[in-house]
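Student: give me the fold of what follows.
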Amino acid sequence: MDNQIQRYHSNHFSLFHTVTDAPNDVTTHLHDCYELFYFISGDLTYYIEGQAYKLCPNDLILTNSRELHRIVFNSKCRYERKFIHFKPEYISSFQTGEYNTLYYLENRKLGYFNRIPAKDVMEYKIDELWGQIEKAALESSPESGMMMKAIFVQMLITINKIFAKYDHSHVDHRKYDHKIVAILEYINKNLEEKISLDILQQKFYVNKYYLCHIFKLSTGFTVFEYITYKRIMRASELLMSGMPALDTAHAVGYSDYSTFYKAFKGITGYTPKHYYRN
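Tutor: Down below sits the predicted model:
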């Protein structure tokens, strides 16, 4: 059971601080916003788009609205975290043609470089900026909302600076299964096509049973779970652009509309038509 210590919510910005005494795994999901996840304590592995991050206290995880992620707990240790959900509209007034505040959040390769390690979080004082946002959130003064936003923008600029520092050297610091990376890229580029284990086996020269094993081990998802989530995420974008539901189903690789309907409702909680209306 979660013990919520602090919460702040507005149209485009939400701030949370929660504690769970006996955590359960968090199933595959994504958000319709960006998330900054500040890990305080617990024993978990954070899976994002094919990468597994074993977290240490004060690590910061960043995900955008296109990245599937899940959390697997390695033990029932007390789990404490803070997180911020926000939409780009929240800081639109701070964006300029010369500087994109969300550059690294938006332009990373999916699942790559989602973690800022505790060392950099502390060195660049992101923890202090987070504390200042929390303090402003508790105030009821007329200027508190503006103060929160200004500090948050400062935090995003600091995050950009950290990633810019990583830019020329961090590739060698992480070990990736390049075959899994290639398979993920193939799936994301071919969602409208038939994708089966036999096809992946033939294309990537890997036994399909072994592929299932290493895919789940590397990503935290089964192959078909990943494909389904990606297809439904793409379908939601097409529906919002005005594409009819039947055409959308075909555009994301479903020849049978009833299968698409069940998958879409199972993941989003809405029928395709109701999703567009809502």
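
Student: rest of the way, CA atoms for contacts and neighbours
Tutor: OK.

Student: the residue nearest to Gly220 when sequence neighbours are not counted in helix, strand or coil?
Tutor: Excluding its sequence neighbours, the residue lying closest to Gly220 (Cα to Cα, 6 or more residues apart in numbering) is Tyr47, at 5.9 Å. Put simply, Tyr47 is strand when judged by DSSP: H, G, I helix; E, B strand; the rest coil.

Student: equivalent analysis for the one 5 residues further on, please.
Tutor: At Ala52, secondary structure determined by three-state DSSP is strand.

Student: so what's it up against?
Tutor: By Cα atoms under 8 Å, 6 or more residues apart in numbering, the residues touching Ala52 are Thr45, Tyr46, Ser218, Thr219, Gly220.

Student: tell me how far it lies from Arg70.
Tutor: Between Ala52 and Arg70 the distance is 10 Å, computed by Cα to Cα, to the nearest Å.

Student: with Gly253 instead?
Tutor: For Gly253, the distance to Arg70 - Cα to Cα - is 24 Å.

Student: Asn11 and Glu89, how far apart?
Tutor: For Asn11 relative to Glu89 (Cα to Cα), the value is 9 Å.

Student: overlap in contacts, Ala52 and Arg70.
Tutor: By Cα under 8 Å, 6+ apart, the residues touching both Ala52 and Arg70 are Tyr46, Gly220.

Student: correct me, but the residue nearest to Gly220 touches Glu67?
Tutor: No. Here Tyr47 does not reach Glu67: they are 10.1 Å apart, not a contact under Cα atoms under 8 Å.

Student: the helices in the protein, which residues?
Tutor: Assigned helices in the chain, in chain order: 103-107, 118-123, 126-138, 144-166, 178-189, 197-204, 208-219, 223-240, 245-251, 257-268, 272-277 (criterion: DSSP state H).

Student: now for these, which one comes closest to Asp25?
Tutor: helix 208-219 (14.4 Å; Cα to Cα).

Student: go ahead and name everything in contact with that closest one.
Tutor: Residues contacting helix 208-219 (Cα under 8 Å, 6+ apart): 47-52, 177, 180, 197-198, 200-201, 221-223.

Student: filter those residues down to the buried ones.
Tutor: Among the contacts of helix 208-219, those classed as buried by 16 or more other Cα atoms under 10 Å are Tyr47, Ile48, Glu49, Gly50, Gln51, Ala52, Ile180, Leu197, Leu200, Phe221, Thr222, Val223.

Student: thought the fourth one was touching Lys179?
Tutor: No. With contact defined as Cα under 8 Å, Gly50 does not reach Lys179; the gap is 10.8 Å.

Student: also this sequence, please, to line up against the first:
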Amino acid sequence: MTKDYDEKIPYSDYEQKGYLEQDFRFFHIKDRINIDVPYHYHDFHKVILILGGNVKYLIEGREYELLPFDFVLVNRHLIHKPVTYQNEGDLSGDGGKNDYYDRVILYLSDGFLSKYGLLDAFAKAKEIGSYVVRFPGDVSTSLYEQFIKIERDIQREKDEYAGELLTRIDVLKALIDFNKACISEDFGFKPEARYNRKVIELINYITENLSGDLSIDYLADHFYMSKYHMMRVFKNETGYSIHQYISEKRILYARNQIMSGIPATTACLECGFKDYSSFSRAFKNQLGMLPSDIKS
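Tutor: From the prediction side, this is the model:
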């Protein structure tokens, strides 16, 4: 899916929190800086190719300063948001290149990537805890050209014989080359992130212990922090309260368990809820459905 640069695109169209019904969706979006996007997460994976503008990306407590031709990988269920800004002292607003946030975005379903064995880049990003890739110029140019080819494919789909199939083939080719570059270029995942070490430790601990005691008092004791300071710093760095973060991660984990065939009552206990009633209520509030509505 593509949009003309001068068309106003509501954020609900492409920064939505929710689900992806197709295998993939494609966007090329250019709009003014100083856009306001709240922290959110998706049930799908996302690749963003930065083409222009002053932009930072915040992902699970890490802040990345981005450059043109950086690739941002956002694994599904990771809390994130972009932040655009003007350079200090640059108040011209004359429509120059830095007045626009220009990017290409691919939404990718987990099932689609799993089917073709194309999750390596996202797996590596998660393993090393870095979500921005900065390739050498020749690699970035080759991948950029493939992304633009996908855009042209989509524009001609209705006029080309087997147009949708051609788009799908080019998406797969681009993903194959992108994954190969990510796992073969040791210097790819290098841009440094600004982060608070304690917050990253908290995030890692919560992720690895969703079935355990994650009360505020326990976490404060475990990390030798004042609970009020811990809550304030976590909120500042992630945009989420600790309680909200834990609840959402637990519900997402439980939903994946249920979808894999585990009974909802078992998933309730394994994701750290003490009773099914509170689990069911939290599940409905977050996902808009009951655990019993999920089909494995």
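
Student: between Asn11 and Glu89 of structure 1, tell me which one has more neighbours.
Tutor: Glu89 (12 against 9; other Cα atoms under 10 Å).

Student: ok, back up a step: okay, the contacts of Ala52 of structure 1 in CSV with neighbour count and distance to Ala164 of structure 1 next?
Tutor: What follows is those, written out as CSV (neighbours: other Cα atoms under 10 Å; distance: Cα to Cα, whole Å):
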residue, neighbour count, distance to Ala164 of structure 1
Thr45, 19, 26
Tyr46, 19, 23
Ser218, 19, 27
Thr219, 24, 26
Gly220, 25, 28
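
Student: for the residues you listed, which pairs are in contact in structure 2 too?
Tutor: For the contacts of Ala52 of structure 1, the contacts that are reproduced in structure 2, applying both residues aligned by TM-score structural alignment, their matches' Cα atoms under 8 Å, are Thr45, Tyr46.

Student: now tabulate the contacts of Ala52 of structure 1 in CSV and tack on distance to Tyr257 of structure 1.
Tutor: Conversion of these to CSV gives the following (distance: Cα to Cα, whole Å):
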residue, distance to Tyr257 of structure 1
Thr45, 36
Tyr46, 33
Ser218, 31
Thr219, 28
Gly220, 28
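
Student: closest one of the contacts of Ala52 of structure 1 to Thr28 of structure 1?
Tutor: Closest to Thr28 of structure 1, out of all of the contacts of Ala52 of structure 1 and judged by Cα to Cα, is Gly220, at 8.4 Å.

Student: what residue of structure 2 matches up with the closest one?
Tutor: Aligned against structure 2 by TM-score structural alignment, Gly220 of structure 1 finds its counterpart in Gly239.

Student: please, where are all the strands along the stretch 1-150 of structure 1?
Tutor: All strands of the stretch 1-150 of structure 1, identified by DSSP state E, counting those that start in this stretch, fall at 2-9, 13-20, 26-29, 34-41, 44-48, 51-54, 60-63, 69-73, 79-86, 115-116.

Student: closest to Ala263 of structure 1 out of those?
Tutor: Per Cα to Cα, nearest to Ala263 of structure 1 of the strands of the stretch 1-150 of structure 1: strand 26-29, 13.7 Å.

Student: corresponding residues in structure 2 for that closest one?
Tutor: Per TM-score structural alignment, the counterpart of strand 26-29 of structure 1 in structure 2 is residues 38-41.

Student: can you tell me what sits against the matching stretch?
Tutor: Contacts of stretch 38-41 of structure 2 (Cα under 8 Å, 6+ apart): Lys17, Gly18, Arg76, His77, Leu78, Ile79, His80, Lys81, Thr238, Gly239, Tyr240.

Student: what about 7 Å?
Tutor: The contact list for stretch 38-41 of structure 2, computed with Cα atoms under 7 Å, 6 or more residues apart in numbering, reads Lys17, Arg76, His77, Leu78, Ile79, His80, Lys81, Gly239.

Student: any idea how far the residue lying farthest from the centre of structure 2 is from Tyr116 of structure 2?
Tutor: No residue in structure 2 sits farther from the centre than Tyr161, which is 33.8 Å out by Cα atoms, centre = their mean. For Tyr161 of structure 2, the distance to Tyr116 of structure 2 (Cα to Cα) stands at 24 Å.

Student: map Asn179 of structure 2 across to structure 1 for me.
Tutor: So, by TM-score structural alignment, Asn179 of structure 2 is matched to Asn160.

Student: now its match. Nearest residue, chain neighbours left out?
Tutor: Closest residue to Asn160 of structure 1 in three dimensions, ignoring its sequence neighbours and counting by Cα to Cα, 6+ apart: Tyr104, at 6.2 Å.

Student: quick revisit: which among the helices of structure 1 is found nearest to Asp172 of structure 1?
Tutor: From the helices of structure 1, taking Cα to Cα, the stretch that ends up closest is helix 144-166, at 10.4 Å.

Student: just to revisit the earlier point, I'd say the match of Asn179 of structure 2 and Leu105 touch.
Tutor: No. Counting by Cα atoms under 7 Å, Leu105 is not a contact partner of Asn160 of structure 1; they are 8.5 Å apart.

Student: residue contacts, the residue nearest to Gly220 of structure 1?
Tutor: Residues in contact with Tyr47 of structure 1 (Cα under 7 Å, 6+ apart) are Tyr53, His69, Arg70, Ile71, Thr219, Gly220.

Student: what residue of structure 2 matches up with the first one?
Tutor: Which is Tyr53 of structure 1. In structure 2, Tyr53 of structure 1 lands on Tyr64 (TM-score structural alignment).

Student: show me what contacts its match?
Tutor: Tyr64 of structure 2 makes contacts with Lys56, Tyr57, Leu58, Glu192, Ala193, Arg194, as judged by Cα under 7 Å, 6+ apart.

Student: now structure 1: which of the residues you listed match?
Tutor: Of the contacts of Tyr64 of structure 2, the ones still in contact in structure 1 (both residues aligned by TM-score structural alignment, their matches' Cα atoms under 7 Å) are Lys56, Tyr57, Leu58.

Student: from Leu73 of structure 2, how far off is the last one?
Tutor: Just to be clear, that refers to Leu58 of structure 2. Distance from Leu58 of structure 2 to Leu73 of structure 2, by Cα to Cα: 11 Å.

Student: also the second one?
Tutor: Between Tyr57 of structure 2 and Leu73 of structure 2 the computed distance is 10 Å (Cα to Cα).
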